[in-house]
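>>> sequence first, predicted model second:
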Amino acid sequence: MADTYDFDLFTIGAGSGGVRASRVAAAHGAKLAVAEEYRVGGTCVIRGCVPKKMLVYGAHFAEDLVDAQHFGWTIGEKSFDWATLRDSVQQDVSRLEGLYGQTLGSHDVTIFNERATITGDHEITLASGKVVTARYILIATGARPFVPQFPGNEHVITSNEAFHLETLPKRILIAGGGYIANEFAGIFNEFGCKVTIANRSDTILRSYDASVRDRLLQISMVKGIAFLFHAEFEHIEKQADGTLLVTLSGQEPCEYDAVMVATGRVPNVEGLGLETIGVEVGKRGEIVVDAFSRTNVDYVYAVGDVTDRVQLTPVAIREGQAFADSVFGDREPYAVDHSCVPSAVFSHPPIAAVGMTEGEARNTLGNIKVYQSDFRPMKNVVAGRNERSLYKMIVDAGSDRIVGIHMIGPEAPEIMQAAAIAVKAGLTKADFDATVAIHPTMAEELVLFK
């Protein structure tokens, strides 16, 4: 396709969205180039959901080894070596990074392992000084952890650094109430760290259903995780022995061995040269796009976290696919439906959700029916654990359509993936009732609600 330009598409950022868009566009016959200044794979593969899930798997063994004894297994002396898990995870991250690079290479995509900046109309300049042109430019630079401003904030770590710690901290303070804070709290707690979560409000996981997030709070506290609410940083002082003296609003100063901030993520737009061609940026620094991921500059598009629409890897992938198909494919342009997106929190135990919470449904629909199942999984019964799961179904009373499902319990995300299809498809409570249960499973609770 390229004639007056060096490339049909130049993608800035080789994360999940950028890689998918580039691969698909190339398959449609476009001449492609991708610039990535860090590592191919982006946040998800390199320092996000993939290595995090590996740590979650590692953390689960802490309880599984104890529970195994109730199932007849004799467990000898056990110990945990953080360095072994950390290095194993990083080895697999490197493997995946290589596969992402191979995927681009197999589609004849030119990869520039350096920073790229928009320096003119259809023009990109690389850090090496090389200047190229492109018919279209796609920005897929993702987002990064937000670090609040306060005295001593240079001593904190974020989720980026958590994967590379030399040793595990005996005492760690995690600031934030979202999914990253609660996931790492569970991970570090299972590894034997004393974990404290400090949140500036009185609510964790505020976008999730109240019943589910309250259950996680109860379980986390039983597991030994401490919570400080209405607590914001005032200052951190690094002491002579390397410990951190942290002062939070409304709290006495307390010592920790590490402080991690998980207070949200901000789009990576600095230094991209957006102002050079007048690309519109929103209040949070996000690139403003329409339903088709197009910016106010007709040849510039953006997908993924940099647009701050739904900051989830599968959403970025769908946006990248839709962009490539719409711009370079032989089909009518189409937009990604950002409604009814399922999500999960890989806490201990995990949470999964799709659709409206009970509060949202009451405010939107008015007349609803709520079905709940509060039970102790069979494995927990045998293991002597009192930890209970909670499944919740929200139904539009007028149409019997299921508008939300919320779960906390073992394997909740795995179960939710299939359940989310039913909610997205608009199935009814009667459809679930007519489905024969698979027994004995936890998932059968979804078709046994009364």
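Done, it's in.

>>> going by C-alpha atoms from here, please, whenever you check contacts or count neighbours.
Noted.

>>> okay but residue 39 is in contact with residue 46, surely?
Yes - using CA atoms under 8 Å, residue 39 is in contact with residue 46, at 7.4 Å.

>>> the more surrounded of those two?
More crowded of residue 39 and residue 46, by other CA atoms under 10 Å: residue 46, with 24 against 19.

>>> quick one, what contacts the residue lying closest to that one once chain neighbours are set aside?
With sequence-adjacent residues excluded and distances taken as CA to CA, 6 or more residues apart in numbering, residue 46 is closest to residue 93, at 5.9 Å. Residue 93 makes contact with 45-46, 50-51, according to CA atoms under 8 Å, 6 or more residues apart in numbering.

>>> and here's the other structure:
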Amino acid sequence: MKKLTIIGSGPAGYTAAFAAARAGHAVTLVESEAIGGTCLNSGCIPTKTFKSSADILDKFRHMGEFAITGSSQAAIDMARLLERKTSVIRLLAQGLEKSCAHLNVAVVRGRGHLVSARQVLVTARDGSVQPLDGDAVILAVGSRPMELSALPTDRCRILTSDDALNLDHVPASICIVGGGVIGCEMACIFRAFGAEVTVIEGQNRLLPLPAIDEEISKLLQREMKKAGIRVETGVTVSRAEVGDGIVRLHAAAGSARASVPLKLEVESVLVTVGRVPDTTGLGLDTAGVACDPRGWVQTDAFLETSVPGVYAIGDILGPEKIMLAHMAAVEAECAVANLGQQSVPCDYSLVPSAIFTTPEIGCVGLTEVQALALGRNVRCVRLHVRELGKAHAMGEIAGLFKLIVDAESETILGAHICGPHATDLVAEAALAIHMGASVEDVARTIHAHPTLAEGFGDLCRIARLA
């Protein structure tokens, strides 16, 4: 048994705490804010709570298409939505607190400061300092929104994603600077709420991430434009002026295709250009923990830092790893396993992505570009969501299933889905790739009809015959 201190209670921290407690370790969990971290309090859960309301609101506006009569003048009540968001967060936080109590995980409130693998100092809100002695430390403090010098946030007109989830009204117009995952999700949400939305992305496509197939990015951009979202790529914002109840953005086009005017006037600006490590006051320098030039903590394959006995997991590892809550949970279990005699390297080779845009996106494995760059001989097979009967019954026919198949072995290398419930559907593809399944294996698996899941089975049957 070891005496373990964990700093940070997000998905990385609480998963590590629960895994370590079940393994017989004595665990202390240090948290300076609300238990649950970014994911529960200002990320995954509140965003999906907003998205659920956005989806229902969109359905109401199209109720006539489903043979439902009555008023279709539905609108969002932001005050009640914030109450619901708080209720959902509180319920899940209470579950985490109960698990801590059940597993005898001690929760200490305050900001953790790393002295060594054997000691952490915790500063409470009242300024008192409590030393915690032990055998090992896991750092899981996460990240916070990145700010731009050209767009200093004021929590009123120029917002971070945290601020956007606390708005008490829907802005008449909003410009989202950054067309990554958070930016695109927020764009779809606020457009459904009734705002005029513009997305500005400096690169040449939305979701300019290696794990997102370019074909999927193009499909999403097309659907966002159909929804009335203005999308401008290859454009950067140079400065902003706030006054008279509006924000005037000055944008510079990096491409001849760009059509953004020199000035864009909106009620609010949402900056979603990335995240930075939330390590202020953590004491990494004095403790000797190595970081890269941007401040992300560096570890070996076993998630141990440059200080023996100090491990790091979750967002604090930065984009060179994978900044997703479910990956943080995997890292947590890996780090806990390595506290003992095991040496378990963390495997990043197959991590699904779930993006809650409209339509949703679920991706796992290699993209077409990645597979070709590795010199693989591949076939790409596609199936449009509109070919599924369930999609027509639901009234959601936009989307695509795309499969990357090894042309020689017929094994599945990657699956990229854009469409209704894509974030759920990607799980079968992840399992298939993990098990080394061929398209024949999936094609011979009976899929229920009429479902959306049969799209993956149909796609594999097409691949088998191609």
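That came through fine. What you see is a predicted model; the values in this text were computed from it and never measured.

>>> just to revisit the earlier point, which among the contacts of residue 93 of the first structure end up buried?
If you count burial by 16 or more other CA atoms under 10 Å, the buried members of the contacts of residue 93 of the first structure come out as 45-46, 50-51.

>>> which among those gets closest to residue 417 of the first structure?
Nearest to residue 417 of the first structure among those: residue 50, at 17.2 Å, using CA to CA.

>>> alignment lookup: that closest one to the second structure.
Under the alignment (TM-score structural alignment), residue 50 of the first structure pairs with residue 45 of the second structure.

>>> and residue 374 of the first structure, by the same measure?
Checking TM-score structural alignment: residue 374 of the first structure goes with residue 384.

>>> wait, what's in contact with that match?
398-401.

>>> now that we have those residues, which of them are buried?
Among the contacts of residue 384 of the second structure, those classed as buried by 16+ other CA under 10 Å are 398-401.

>>> CSV for those residues, including distance to residue 407 of the second structure and secondary structure?
Formatted as CSV, these follow (distance: CA to CA, whole Å; DSSP: H, G, I helix; E, B strand; the rest coil):
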residue, distance to residue 407 of the second structure, secondary structure
398, 28, coil
399, 25, coil
400, 21, strand
401, 18, strand
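
>>> would you mind giving the buried ones among the contacts of residue 93 of the first structure as CSV with distance to residue 346 of the first structure and secondary structure added?
Converted to CSV, these look like this (distance: CA to CA, whole Å; three-state DSSP):
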residue, distance to residue 346 of the first structure, secondary structure
45, 16, helix
46, 17, helix
50, 11, helix
51, 12, helix
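
>>> can you count the residues close to the residue nearest to residue 110 of the first structure when sequence neighbours are not counted?
Once flanking residues are discounted, residue 110 of the first structure sits nearest to residue 33: 4.4 Å by CA to CA, 6+ apart. Residue 33 of the first structure sits with 23 neighbouring residues when counted by other CA under 10 Å.

>>> now swap in residue 167 of the second structure and tell me
The number of residues packed near residue 167 of the second structure is 15, by other CA under 10 Å.

>>> so what corresponds to it in the first structure?
So, by TM-score structural alignment, residue 167 of the second structure is matched to residue 165.

>>> thinking again about what came up before, contacts only, for the match of residue 50 of the first structure.
39, 89.
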